[in-house]
Every structure is written in C-alpha cells, then in structure tokens.
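Asks: coordinates only, sequence not included:
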C-alpha cells in the first residue's frame, strides 16, 4: 500500500469585527492550493472569538475544496484527452 501525506496550514487573523482565514494545502508535488474565508461579527452580537474562527476557517476550507475539485477536474480532462470539462462534486 502506498501512503501519501499532504499537509495543511491554517492562518487566522482578526481585525475589528472581522475574522479572516487562509488555508494552504501542500501536496507531495510541492504545489499548493490556497483557500480563503471571512466572517463578520454583528456589532450587536457578543464577542465570541471561536465562532468567528470557525466560520472563517469553514469558509476557507470550502473555498479550498472547490479549488481542489477544479484542479482534479482539469487533471481528469487532460488525462482522458477530453475537451469538455469534467463535472465533479463533493458527494
């Protein structure tokens, strides 16, 4: 069995009522994909940092997943010689 290891780095930054997340996926090919996400707290809501972190990171991971699917779709099209885009989904 061939085991591959990819790693991910997630960076979270807070600025006032906004939280930003950046998720970087490093593959074995030394290439990487970046997903970004943002959350904005309503000033009337209580300040719970974890909620902003969770939302921003979830959005960054969703963005990253979308970019990874696009890359996989492009790779499938190239590998099969297809000129039509290959439609892939998360489920």
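Replies: Done, it's in. Quick caveat, the model's predicted, so the values are computed rather than measured.
Asks: Only C-alpha atoms from now on, for both contacts and neighbour counts.
Replies: OK.
Asks: Not counting its neighbours along the chain, what's nearest the residue nearest the centre of the chain?
Replies: In the chain, the centroid-proximal residue (CA atoms, centre = their mean) is residue 64; its distance is 2.1 Å. Distances taken as CA to CA, 6 or more residues apart in numbering place residue 35 nearest to residue 64, at 4.1 Å, with adjacent residues excluded.
Asks: let's bring in a second one:
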C-alpha cells in the first residue's frame, strides 16, 4: 500500500473591492490556480464573501488544470487519446 500527501496552499489578497486567491498544489508537479472576485460598490463590505468566492474559483481552476494533466499523462502512457467522464 502506498500513501501520498498533497498539500494545497491558498493565498488570498484583498485590494479595496477586489479579492484574488492563488491555490498551489504541492505534489510531484506544482500546479497553480487563480481566482478573482469583485465586490459591487453598492454591496455591503463583507471580506469573507470575496475570499470564499475567489478561493472557490482558484480551486476550480486548479481542479481543471489537474484533470488536464491527468489526461496528458494517460495519453503519454498509452499513446492513445484519452477522454474522462465525470
């Protein structure tokens, strides 16, 4: 049996009404995702909401990149086009 630990580090930056998040997966390959959120000036300033939205977008971007890397690895290993179903 083999066990691995992969860690995702999320850095969140807030600048007035914009929030950005960078999610970096530390594994055999480093992969990074990015997410942005913008508060409408007429909305109440609740920083946690911007952080949550930007982070969810960064993690979604990271997940898509990880799936693309998986497909590329399968195609390289099999020399055949790969398609994955959810």
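Replies: Happy to help now that I have it. Keep in mind the model is a prediction, meaning the values are calculated, not measured.
Asks: Structure 2: which residue goes with the residue nearest to the centre of structure 1?
Replies: Counting by TM-score structural alignment, residue 64 of structure 1 corresponds to residue 62 in structure 2.
Asks: Give me the buried positions along the one helix or strand that match maps to.
Replies: Here residue 62 of structure 2, judged by DSSP states H and E, is contained in helix 47-78. Going by neighbour count (16 or more other CA atoms under 10 Å), the buried part of helix 47-78 of structure 2 is 50-63, 66, 71.
Asks: quick one: contacts for the residue nearest to the centre of structure 1?
Replies: Residue 64 of structure 1 makes contact with 23, 24, 25, 33, 34, 35, 36, according to CA atoms under 8 Å, 6 or more residues apart in numbering.
Asks: cutoff 10 Å now
Replies: For residue 64 of structure 1, the contacting residues are 22, 23, 24, 25, 33, 34, 35, 36, 37, 58, 70, by CA atoms under 10 Å, 6 or more residues apart in numbering.
Asks: Make sure the second one is indeed in a strand.
Replies: It stands for residue 23 of structure 1. Yes - secondary structure of residue 23 of structure 1 (DSSP: H, G, I helix; E, B strand; the rest coil): part of a strand.
Asks: what residues are up against the closest residue to it other than its chain neighbours?
Replies: Ranked by CA to CA, 6+ apart and with sequence neighbours excluded, the top spatial neighbour of residue 23 of structure 1 is residue 10, at 4.5 Å. Residue 10 of structure 1 sits next to 21, 22, 23, 24, 25, 34, 35, 36, 57, 60, 61 when contact means CA under 10 Å, 6+ apart.
Asks: out of those residues, which one sits closest to residue 6 of structure 1?
Replies: Nearest to residue 6 of structure 1 among the contacts of residue 10 of structure 1 is residue 25, at 7.1 Å by CA to CA.
Asks: That closest one touches residue 36, doesn't it?
Replies: No - with contact defined as CA atoms under 10 Å, residue 25 of structure 1 does not reach residue 36; the gap is 11.6 Å.
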